[in-house]
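Chemist: Turn this into a model:
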Amino acid sequence: MRSRKQAEGAKVPAAGRRAPEFSGPKAKKTSRNGVYAFSFTVFAVVFCLVIALFSSMLSVLVVLGAAVVATLATLSVRVAPQWERVVVLRLGKFSRVAGPGPYFVIPIIEHVAARVDQRIITTAFVAEEALTADLVPLDIDAVLFWMVWNPKDACVEVEDYSSAIWWAAQTALRDAVGRINLAEVATRRAQIDHEVKEILDEKTRTWGITVVSVEIRDIAIPPDLQDAMSKEAQAERERNARLLLAEIEKDISEMFVEAAEVYEGSDKALQLRTMSLIYESVKDKGGLVIAPSAFGEAFNNIEKFLK
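Modeler: Below you'll find the model as predicted:
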């Protein structure tokens, strides 16, 4: 988690503005130079053929006519990249989905309504001040991975499917966060991701869009609440440490009581313990050791004791 000040750079675009599809490293767009080169080639070939056919009567009108015929040919014969599908309308009604590869369009009667990219698209979005179930405002940064599987529905059923799924994702994230408490947000990220994905799938199914995954990148909480949570966590750790220490002391005291009962019921055990203490005190230092007379009594009648 990070503070609200650190999240100021990830603001939600104003209403009516389209959100950026990716706010991370600059994306490398796939080149469409091949499509443009194909159109230019068609124009050049048709233009040259017309000029060659009417070379004997070459004039300004012939050149203009050749340009018009070449333009119509360019508008009629087109090509779509492998990842692209083209929605074609005929007299305002849906006709077909063309591509990939070359396709034909009847000028004036037909026109291209949309070019739909069917690759997985990455969209970053932010839910600002989303309220949890215990009314704590959070700034949540997330990434949405989605793709268009039905170009017809994406073109016909929604005006701007890219912006629509961005706003739907933001709303779904707010709904999912509003069902849980603050303490559960950090520990239930995977569940929130799954819930947002299910909500979006239900909304976008009729748009011809499928949501691949939703991943929360960051959660920003208010700074004052961060301090309170930090103090609460420290107090909880100190409490656990004190409880553990008390349990250890209790176990040690119980073992001491059991040892005292054993020594009380057996003089031999007490004498062995006394001799062990004397040995431990002199094994490293050596030499003469001055000890209370009670320690010396442990060695009285040692032969009888060993028997």
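
Chemist: rest of the way, CA atoms for contacts and neighbours
Modeler: Fine.

Chemist: R2: how many residues sit nearby?
Modeler: 15 (other C-alpha atoms under 10 Å).

Chemist: this one as well, want them side by side:
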Amino acid sequence: MLDELLTAVAAAGSAGLLYVVSAARVVKQYERGVVLRLGRLAGEVRQPGFTMIIPFVDRLHKVNIQIVTLPVPAQEGITRDNVTVRVDAVVYFKVVDAANALIRVEDYRFAVSQMAQTSLRSIIGKSDLDDLLSNREKLNQGLELMIDSPAVGWGVQVDRVEIKDVSLPETMKRSMARQAEADRERRARVINADAELQASKKLAEAAGQMSEQPAALQLRLLQTVVAVAAEKNSTLVLPFPVELLRFLEKAQQTAPEHAVERPAGM
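Modeler: Have a look, this model is predicted:
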């Protein structure tokens, strides 16, 4: 009798242990558990930690709630100003409602990917090339709104959408390079012309000042000669002042007159 009782207790313990092992589940910190009981949603979403289900009746589905980085394949389209481009992007999203993500959409990752591709093509057709190249922040916000609106019903929240790269045809790249080169050349010419104008004004002022003082003109000429000689490492040649030549010429004209008057006085 005692043996039969021990056997029954052992069998019950084994069955209970088997039941606990079959019913025990562990939900990780970055997961949420959704229980389907005979195909229907049962109770609240299970939080992280140890949980129990009814074996062979309940089925626990674990949904990852981490932020997902989803690359969007490059989409080719024609911009509003008739330029063919290829644009790729990346979408950051996460599950905020595990039950809806499991029940309302078959594969929320695939659904978000397809929505991102169609939204990206729509943005390309509505934007100019300059907007795609320089105004990406505004386009990113537009993409985020277009993807997030239907994703809310799937229990998914879009955190951020970023346009990664805009590929242009080679002909367009060459045209843009020529345009940029022409713009840089134009700005260089404007700067040079402005510098020449300012320099001419300063030279005119300097010439006006030197015309009042001839000696200043001679000093400036000497400074220029010294600077040129130092730069070229050549022999310095000093100019002979014109005023000195005129003085010597007058001295030569008066010298014979004094020489004639001396014998007459004797």
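
Chemist: Break down the stretch 1-150 of the second structure into its strands, ranges please.
Modeler: Taking DSSP state E, counting those that start in this stretch as the test, the strands found in the stretch 1-150 of the second structure are 24-27, 31-37, 40-41, 49-52, 58-64, 68-78, 84-95.

Chemist: With mean neighbour count and distance to Q179 of the second structure as extra columns, can I get those strands in a markdown table?
Modeler: Shown next, in a markdown table, are those (neighbours: other C-alpha atoms under 10 Å; distance: least, C-alpha to C-alpha, whole Å):
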| stretch | mean neighbour count | distance to Q179 of the second structure |
| --- | --- | --- |
| strand 24-27 | 16 | 59 |
| strand 31-37 | 21 | 54 |
| strand 40-41 | 13 | 62 |
| strand 49-52 | 13 | 62 |
| strand 58-64 | 19 | 50 |
| strand 68-78 | 17 | 21 |
| strand 84-95 | 20 | 18 |
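
Chemist: closest one to V158 of the second structure among the ones you listed?
Modeler: strand 84-95 (4.2 Å; C-alpha to C-alpha).

Chemist: compared with the first structure, how much does that closest one deviate?
Modeler: Strand 84-95 of the second structure, aligned to the first structure and superposed, deviates on average by 1.5 Å (mean C-alpha distance after the TM-score superposition for the first structure).

Chemist: Ok, which of the strands of the stretch 1-150 of the second structure comes nearest I124 of the second structure?
Modeler: Across those, closest to I124 of the second structure is strand 68-78 (C-alpha to C-alpha), at 6.1 Å.

Chemist: How far away from the center of its chain is the closest one?
Modeler: Taking C-alpha atoms, centre = their mean, to the nearest Å, one finds the center of strand 68-78 of the second structure at 18 Å from the center of the full chain.

Chemist: Return the residue of the second structure aligned against L244 of the first structure.
Modeler: Mapped onto the second structure by TM-score structural alignment, L244 of the first structure lines up with I191.

Chemist: Who are the contact partners of the residue nearest to the spatial centre of the first structure?
Modeler: In the first structure, the residue lying closest to the centroid (C-alpha atoms, centre = their mean) is E215, at 2.4 Å. Contact analysis of E215 of the first structure by C-alpha atoms under 8 Å, 6 or more residues apart in numbering lists A142, V143, L144, A190, D193.

Chemist: Aligned counterpart of it in the second structure, please.
Modeler: So E215 of the first structure corresponds to E162, using TM-score structural alignment.

Chemist: part of a strand, is that match?
Modeler: Yes. Under DSSP: H, G, I helix; E, B strand; the rest coil, E162 of the second structure falls within a strand.

Chemist: what separates it from E76 of the second structure, distance-wise?
Modeler: As judged by C-alpha to C-alpha, to the nearest Å, E162 of the second structure and E76 of the second structure stand 17 Å apart.

Chemist: Equivalent analysis for A216 of the second structure, please.
Modeler: With C-alpha to C-alpha as the criterion, A216 of the second structure and E76 of the second structure are 72 Å apart.

Chemist: C-terminal to the lengthiest helix in the first structure, what's the next element?
Modeler: Criterion DSSP state H: the longest helix present in the first structure is helix 223-265. For helix 223-265 of the first structure, the following helix or strand on the C-terminal side (DSSP states H and E) is helix 267-282.

Chemist: by contact count, what packs against that next one?
Modeler: Judged by 3 or more C-alpha pairs under 8 Å, 6 or more residues apart in numbering; DSSP states H and E, the packing partners of helix 267-282 of the first structure are helix 223-265, helix 293-296.

Chemist: Dump those helices to CSV, plus distance to V77 of the first structure and mean neighbour count.
Modeler: CSV is the format used below for those (distance: least, C-alpha to C-alpha, whole Å; neighbours: other C-alpha atoms under 10 Å):
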stretch, distance to V77 of the first structure, mean neighbour count
helix 223-265, 60, 12
helix 293-296, 111, 11
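
Chemist: need the contact list for the alignment partner in the second structure of L173 of the first structure.
Modeler: Alignment note (TM-score structural alignment): L173 of the first structure maps to L120 of the second structure. Under the criterion of C-alpha under 8 Å, 6+ apart, the contact list for L120 of the second structure reads Q75, V87, L143.

Chemist: what separates L120 of the second structure from D128 of the second structure, distance-wise?
Modeler: Counting by C-alpha to C-alpha, the separation of L120 of the second structure from D128 of the second structure is 14 Å.

Chemist: swap in G142 of the second structure?
Modeler: Distance from G142 of the second structure to D128 of the second structure, counting by C-alpha to C-alpha: 14 Å.

Chemist: residue range for stretch 85-99 of the second structure in the first structure?
Modeler: Aligned using TM-score structural alignment, stretch 85-99 of the second structure spans residues 138-152 in the first structure.
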